[in-house]
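Undergrad: attaching a predicted model along with its sequence, questions to come.
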Amino acid sequence: MTLSIRAVDGKRDLRAFVDLPFRLYRDDLNWVPPLKREALALLMPEKNGWFSHAKAQLFLAEEGGRVVGRISAHIDTLALTMPARQGFGPGVGQWGLMEAERQDVFEALLARAEAWLREQGMTRALGPISMSIWEEPGLLIEGYDHPPTIMMGHAKRAYRGWIEGADYRPVKQLFTYEVDITKHFPRLVQRIIKSGEANPRIRIREVDRNRFEEEAAIILHILNDAWSDNWGFVPLTEPEIADIGVKLKPIVFNDLIRIAELDGKPVAFMITLPDMNEALKPLGGTLLPFGWAKLLLWLRRPRVRTVRVPLMGVVKTLQASRLASQLAFMLIESIRQASVANYGASRGEIGWILDDNQGMRSIAETIECRINKVYQIYERDLAA
């Protein structure tokens, strides 16, 4: 049978693009089926604010009228303006959302994605990034033995060899850390926290969900400042925040998202989410016929094993100070207590964290976290 690669065209192709992983991973007990409507929304410019500064082309691989692979090629215009020393910069395109039945299918898809990037004037490719750096960057290379938490990816073991066999070299690793949150942190950390609690200049407060847009603006300001020197940083924009807010608002709880204030000014934050994957896994990607009722019941007051910290940050002016780690420990401890008491959680996951982010890695190690998953991003010169 002849293998063909073609561009996605229309809603039917989009559905085929989304449906493929459901077949490829149906026997993988650690894959979590996403809600299909949310997976479709990420691909649609009218529903994903990332497209306000990016463009993408999706491709399907077909053989005998059957879809056997998929890939995206995309360009983030904001990423093109970032300093090259931070990973992106002029001429850097990306690919992602890659799934394939066989290596030859992957190779054909990758060649087509690279050709599209060259046509757009790109000279270097990073991947996999699916599709925004803020969504699911990197290929899982360690930690296949347990399901990912919300907004983290899963992949087949074979993909690593396929990518490296296509002359891609590792450029960055992303870690997630897990920790038993039923236990108190080490005594040194407890002393640092108590010292902060006694400092009248410091206030740790819950966010107010009733002022969602205002609180989101505060967090966005801190985030874009705190992360601005990180590898792969692209500033989150207001359209993206709006769409992320719509997606995540059902699992935003006041006691799991907190802001640290110093002399009345917001200087740090920590976002924690109950692991919705625990509720989604049994639904098989659809809310019909009764999944909607089960999910609605869960959302009223989640009871979970795991809570995930996808984002936290301290303003840049404080990052070299002892106060930065003190604020981080205070935020973590206040949310740890709420997670155990109010959601029944016993496990926390922090990340992703860049391999060269020594500050965050040190904080994770000090509270006795351990790395549980590793994701890897690859690069290749498109002129080669």
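TA: Cool, got the structure.

Undergrad: can we go C-alpha only for contacts and neighbour counts from here?
TA: Noted.

Undergrad: G285 versus L40, what's the distance?
TA: 11 Å (CA to CA, to the nearest Å).

Undergrad: helix/strand/coil for E368?
TA: Of the three states, E368 takes coil according to DSSP: H, G, I helix; E, B strand; the rest coil.

Undergrad: ok, it - contacts?
TA: Neighbouring residues of E368 by CA atoms under 8 Å, 6 or more residues apart in numbering: 179, 185-186.

Undergrad: K373: which of these is nearest?
TA: Using CA to CA, V179 is the member of the contacts of E368 that lies nearest K373, at 12.6 Å.

Undergrad: secondary structure element for the closest one?
TA: strand 169-180 (DSSP states H and E).

Undergrad: ok, and what's touching that strand?
TA: With CA under 8 Å, 6+ apart as the criterion, strand 169-180 contacts 138, 346-355, 364, 367-380.

Undergrad: name the residues of the helix or strand that comes right after it that come out as buried.
TA: Per DSSP H and E, the first helix or strand lying C-terminal to strand 169-180 is helix 187-197. Neighbour-count burial for helix 187-197 flags 189-190, 192-193, 196-197 (criterion: 16 or more other CA atoms under 10 Å).

Undergrad: A further structure is provided below for comparison with the first:
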Amino acid sequence: MTIIVEKVDVLNNKQHKKRFIDLPFTLYKEDKNWVPLLKMESNKMFSAKHPFYQTADVSFWIAIKDGVDVGRIMAIVNKNYLEFHQDETGHYGFFEAIDDSEVFNSLFKASSEWLKSQGLSKMQGPFNPSTNYESGNLVRGNNERPVLMMPYNPSFYEKHIEALGFSKVKDLLAYHIDSQFQMPEIITKIADRAESKNKITYRTISKKNWAQEAELMFEIYNDAWEKNWGFIPMTREEFMAMAMDLKTVADEKLILFSLVDGVAAGFIVALPDFNQVLHKIPNGKLLPTGIFKVINAKKYMTGVRVITMGVKKEFRKLGLETILYHRCHENIKSYKQYKDIEMSWILEDNLNMNKPLIRMGAKPYRTYRIFEKDL
């Protein structure tokens, strides 16, 4: 049968938005590893009011086969990316499809032609919708459920995307380690020495002052990650929106600031794995029964994800990264309920991040790939 690709106005048309959000629920109905996002969160992401769209132009398509929606894609012109990197790369994201090469071809053809019409010469992804959110196509570890804010897809995606001429541009790694691991003595010594030598202290975050704490994280964030591959500066509005979303799942003891002479220099964020709760809400709706899973969330969560850690440039080489790892781990260990820690994602060639994790005994157990193709 012929594949029909329909351009849809997800940000402004309620019916189109519903189809775009509902499609994965149909595709993954029998997949025990897929974790649905709450539909109320998807509705916020696909609202024209979301601050991401203040600095990006996007287009959406849905593929239809035999009268049924069987795939979707979003094409992205990220103005912050283009200004910061000074190149002509467009992005794609929120891609889902059945195991059908024609569906893949039709969706990528429509989105790549649109990006080309915007004056771009490369297509890169997946990003949902940028490196500041879910990123990468899962190419290793498809047999397990993903943790909080990490994407999932079937293994057949890789072959179809490569068949369209896309190739790897970068791999993102996820590390796993048992929460009760013994921190190597060399790391604890480095942390202790750095603390005493440089008047370094640390403190946990305060939910009572969340807005002010988020402002502090925002100040550190754009400074700390500026030189990383694929970095895209976040606007204050975008960062604050994300911070407010994270507040509901945040544990004060698992988000720490490091301070040098009383000045905030770096932070680390670990979050309870709320995906273990979301997995128990297969329809993505809080009502009528999903709300009770959320209320009893602590009962289901046995894992933690370290989602980010960064230090301002002027405070590099003081051992702050080691201190943050060490102190955060101590706090995670104090909870008997947390058995597993995932640290993700880490650029495959970021040796400053990979080496300490390997030294701790962490194992890279999932790989998320960023693909690229010349237009």
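TA: Thanks, I have it. This is a predicted model, so every value here is computed, not measured.

Undergrad: just put the buried residues of helix 187-197 of the first structure in CSV and tack on distance to P33 of the first structure.
TA: Shown next, in CSV, are the buried residues of helix 187-197 of the first structure (distance: CA to CA, whole Å):
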residue, distance to P33 of the first structure
V189, 38
Q190, 39
I192, 41
I193, 39
G196, 42
E197, 42
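
Undergrad: N331 of the second structure reaches I255, doesn't it?
TA: No. With contacts counted by CA atoms under 8 Å, N331 of the second structure stays clear of I255, the gap being 9.5 Å.

Undergrad: quick one, which of the two is more surrounded?
TA: Taking other CA atoms under 10 Å, N331 of the second structure and I255 do not tie; I255 has more neighbours (22 against 14).

Undergrad: how near is that one to I205 of the second structure?
TA: 6 Å.

Undergrad: ok, now M234 of the second structure?
TA: 21 Å.

Undergrad: check Y133 of the second structure too.
TA: For Y133 of the second structure relative to I205 of the second structure (CA to CA), the value is 22 Å.

Undergrad: more neighbours: these two, which one.
TA: Higher neighbour count among Y133 of the second structure and I205: I205, with 20 against 13, using other CA under 10 Å.

Undergrad: rewinding a little: can you tell me which of the contacts of E368 of the first structure is nearest G313 of the first structure?
TA: Distances from G313 of the first structure to the contacts of E368 of the first structure, taken by CA to CA, are shortest for V179, at 19.0 Å.

Undergrad: now do the contacts for the alignment partner in the first structure of D273 of the second structure.
TA: For D273 of the second structure, the aligned position in the first structure is D275, judged by TM-score structural alignment. Contacts of D275 of the first structure were listed using CA under 8 Å, 6+ apart, and they are 149-150, 304-308.

Undergrad: let's see it at 10 Å
TA: By CA atoms under 10 Å, 6 or more residues apart in numbering, the contact set of D275 of the first structure is 148-151, 251, 302-309, 345, 348-349.

Undergrad: got the residue ranges for the helices in the first structure?
TA: 11-24, 36-42, 77-80, 103-119, 158-165, 187-197, 212-226, 238-248, 277-280, 291-300, 322-343, 358-366 (DSSP state H).

Undergrad: those: which one's closest to F269 of the first structure?
TA: helix 212-226 (6.6 Å).

Undergrad: mean deviation, that closest one versus the second structure?
TA: Once fitted to the second structure, helix 212-226 of the first structure is off its aligned match by 1.2 Å on average (mean CA distance after the TM-score superposition for the first structure).

Undergrad: burial check on the aligned partner of E348 of the second structure in the first structure, number of neighbours?
TA: In the first structure, the residue matched to E348 of the second structure (TM-score structural alignment) is D355. Each residue near D355 of the first structure was counted by other CA under 10 Å, and the total is 16.

Undergrad: then N210 of the first structure?
TA: 9.

Undergrad: leaving out the residues flanking it, which one is nearest to the most centrally placed residue in the second structure?
TA: Compute the mean C-alpha point of the second structure, and by CA atoms, centre = their mean the closest residue is E134, 2.9 Å away. Distances taken as CA to CA, 6 or more residues apart in numbering put N128 closest to E134 of the second structure, at 5.2 Å, once the chain neighbours are dropped.

Undergrad: same check on F371 of the second structure?
TA: Nearest residue to F371 of the second structure, sequence neighbours excluded (CA to CA, 6+ apart): K168, at 4.7 Å.

Undergrad: could you give the number of residues near that neighbour?
TA: A total of 13 residues lie near K168 of the second structure under the criterion other CA under 10 Å.

Undergrad: tell me the residue in the first structure aligned with it.
TA: Per TM-score structural alignment, K168 of the second structure is aligned with P170.

Undergrad: roughly how far does that match sit from F329 of the first structure?
TA: P170 of the first structure is 32 Å from F329 of the first structure, by CA to CA.

Undergrad: on that earlier part again, quick one: map the residue nearest to the centre of the second structure onto the first structure.
TA: Match for E134 of the second structure (TM-score structural alignment): E136.

Undergrad: repeat that for F156 of the second structure.
TA: Looks like F156 of the second structure aligns to A158 there (TM-score structural alignment).

Undergrad: surely the match of E348 of the second structure and I371 touch.
TA: No. Assessed by CA atoms under 10 Å, D355 of the first structure is found out of contact with I371, at 11.0 Å.
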